[in-house]
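>>> Predicted coordinates and the sequence they were generated for:
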Amino acid sequence: MIQPLENGNYYHIYNRGINSTTLFKENKNYQHFLNLYDIHIEPIAETYAWCLMKNHFHFLVRIKDLNEIESEKKILPSQSFSNLFNAYTKAFNKSYTRHGSLFERPFKRKLIDNESYFQNLIAYIHNNPVHHKICDHPIEYPWSSYTTCLSDKPTKLKRNEVIEMFNDIDNFKYVHQLKSNPFSIELFLGI
């Protein structure tokens, strides 16, 4: 049974294309997904890390408490994610003349219940393109929150809280450079 997303809790939200199909063919697809994420997820969740890969994605979020959600019509957090996936699928299918499901169902979620898990997950998410041999360092990959964490530009990402988890920006960078076995991280994270 799929556990519901509960208000006030932190989660690793991840999923991939059905049969590992490509989710993002062009830069405009990545950008459109992020725009839809802002519409559907930002009102109900705080984002701490994210990475969009060609056929899958990862998000580290905290589902807001009910009193933090600014809406008269409160919907279940899992419905907000479903709305995101459905909106993106409709646009993607129309753009590429395809039909049917795009994402595996149900989308995956893991409760984050300690600081070590939280910190390791941030590094895991940002290093996903390195793990998949797309680049040598997360700073080279444009579709993750890594560079936002290093920036001082305005953002909805909980950048300050992320950096505090690593004590400071230098340690944040250092931890992301560590060469660790991604399979041991995946075992630790239960992926």
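Nice, I can see it.
>>> alpha carbons only for contacts and neighbour counts from here, please
Fine.
>>> what helix or strand does residue 50 sit in?
strand 45-52 (DSSP states H and E).
>>> which strands and helices sit next to that strand?
Using 3 or more CA pairs under 8 Å, 6 or more residues apart in numbering; DSSP states H and E, the elements in contact with strand 45-52 are strand 56-63, helix 115-126, helix 159-165.
>>> Look through the protein and tell me its longest helix.
helix 77-95 (DSSP state H).
>>> and that one with strand 45-52, angle?
Helix 77-95 runs at 40 degrees relative to strand 45-52, counting by axes from the mean of the first three to the mean of the last three CA atoms, to 10 degrees.
>>> which residues touch helix 77-95?
With contact meaning CA atoms under 8 Å, 6 or more residues apart in numbering, helix 77-95 is reached by 4-6, 29, 32-33, 36-37, 40-41, 44, 63, 98-103.
>>> Could I get the buried residue list for stretch 103-110?
Judged by neighbour count using 16 or more other CA atoms under 10 Å, the buried positions of stretch 103-110 are 103, 108-110.
>>> Show me which of the contacts of helix 77-95 are buried.
By neighbour count, with 16+ other CA under 10 Å, the contacts of helix 77-95 hold 5-6, 29, 33, 36-37, 40-41, 44, 63, 102-103 as buried.
>>> quick one: which of these is nearest residue 15?
Nearest to residue 15 among these: residue 103, at 7.1 Å, using CA to CA.
>>> right, and the closest one touches residue 24 too?
No. Taking CA atoms under 8 Å as the definition, residue 103 is not a contact partner of residue 24, at 11.7 Å.
>>> Got another one to weigh against that:
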Amino acid sequence: MPTPKRAWYPGAIYHVISRGVRRTPIFLEQRDFEKFITILNDTLLYSPYHLHAYCLMTNHYHLLIGTKDSPLRKIMHSINGAYATWFNKKYNLSGHVFENRYSCHPVPSDYGFMSVSAYIHNNPRAAKICSNPFHYPWSSYHHYALPDIVPDFVNKNPKADSTIAPANLFFMHPDPRYWSTASLTNRPPRSPPKAFTKERLRQLFPTPLHLHYPQYVDREWKLSLLQKSNAKLIKNKE
């Protein structure tokens, strides 16, 4: 029986989940996470897309993807195919790295977009890796929870050029002491994949984003715990 085609149109947004075959690890060390992000960047050259949120776990990953001119299947074929080839070569393996097919769920509304984003960033909490998603290095949470980075020389020198493009500032690696808000941690964020964008969340949350988004993620986390607790009580009563 042929596999049914997934609905697609330019501008569609999807929550994509891809797991290791038989739920085996697909990231064994730091270099593997870094290589996957490099592949996200390389895919952008051939199949442009928007990446609104991501979280790379040990045996699976989550992406919140917005399509442009390329269908999702082409984007995912490029990402998973390139990584599987590299992974097998590195570890001298053969066969499938991922389950036969990634899962994807269309995100039809702004509320759905926000809740999926929070769900993705709360994955390390759900896996009991950390109690605060900010402490997990392989997700896009840092880039929402921290303010845009401005170089120190701009702050200290009023004559310095203040017209630097925000896109260029976003990819800089400044000393953490230069952040205007650094109360959460002193760990500098990694540069996000080039397809990553804050713009969709900026439309949904008031400015400054970093003051509001963590509160929303925490609220979604507490709500999910409450729902699980209620479901358990109902099951016990039955």
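It's in. Remember, predicted model here, so these are calculated numbers, not experimental data.
>>> so where do the strands sit in structure 2?
13-19, 49-56, 60-67, 103-106 (DSSP state E).
>>> could you give me the residues in structure 2 that stretch 80-97 of structure 1 aligns onto?
Counting by TM-score structural alignment, stretch 80-97 of structure 1 falls onto residues 75-92 of structure 2.
>>> Same check on stretch 107-122 of structure 1?
Mapping stretch 107-122 of structure 1 onto structure 2 (TM-score structural alignment) gives residues 102-117.
>>> What residues sit buried inside the matching stretch?
104, 106-107, 113-117.
>>> Ok, stretch 58-66 of structure 2 next?
So for stretch 58-66 of structure 2, counting by 16+ other CA under 10 Å, buried means 59-66.
>>> Turn those into CSV, columns for distance to residue 128 of structure 2.
Converted to CSV, these look like this (distance: CA to CA, whole Å):
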residue, distance to residue 128 of structure 2
59, 14
60, 15
61, 16
62, 17
63, 20
64, 22
65, 25
66, 29
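>>> excluding its backbone neighbours, what's nearest the residue nearest to the spatial centre of structure 2?
For structure 2, the residue nearest the mean C-alpha position is residue 54 (1.2 Å; CA atoms, centre = their mean). Among residues not flanking residue 54 of structure 2 along the chain, residue 63 sits closest, at 4.5 Å (CA to CA, 6 or more residues apart in numbering).
>>> ok, that neighbour - contacts?
Neighbours of residue 63 of structure 2 in contact, by CA under 8 Å, 6+ apart: 14-17, 51-55, 120.
>>> and the gap between it and residue 112 of structure 2?
Applying CA to CA, to the nearest Å, the value for residue 63 of structure 2 to residue 112 of structure 2 is 14 Å.
>>> Not counting its neighbours along the chain, what's nearest the equivalent of residue 5 of structure 1 over in structure 2?
Under the alignment (TM-score structural alignment), residue 5 of structure 1 pairs with residue 8 in structure 2. Among residues not flanking residue 8 of structure 2 along the chain, residue 71 sits closest, at 6.2 Å (CA to CA, 6+ apart).
>>> Settle this for me: that neighbour is touching residue 9, isn't it.
Yes. The criterion here is CA under 8 Å, and residue 71 of structure 2 meets it with residue 9 at 7.2 Å.
>>> Mind listing the shared neighbours of those two?
With the criterion set as CA under 8 Å, 6+ apart, the contacts of residue 71 of structure 2 and residue 9 do not overlap.
>>> Which positions in the match of stretch 80-97 of structure 1 come out as buried?
In stretch 75-92 of structure 2, counting by 16+ other CA under 10 Å, buried: 75-76, 78-84, 86-87.
>>> I'd like the residues you listed as TSV, with distance to residue 124 of structure 2 appended.
Below are these laid out as TSV (distance: CA to CA, whole Å):
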residue	distance to residue 124 of structure 2
75	25
76	23
78	26
79	22
80	22
81	25
82	25
83	22
84	23
86	25
87	23
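>>> Fine by me, we can end here.
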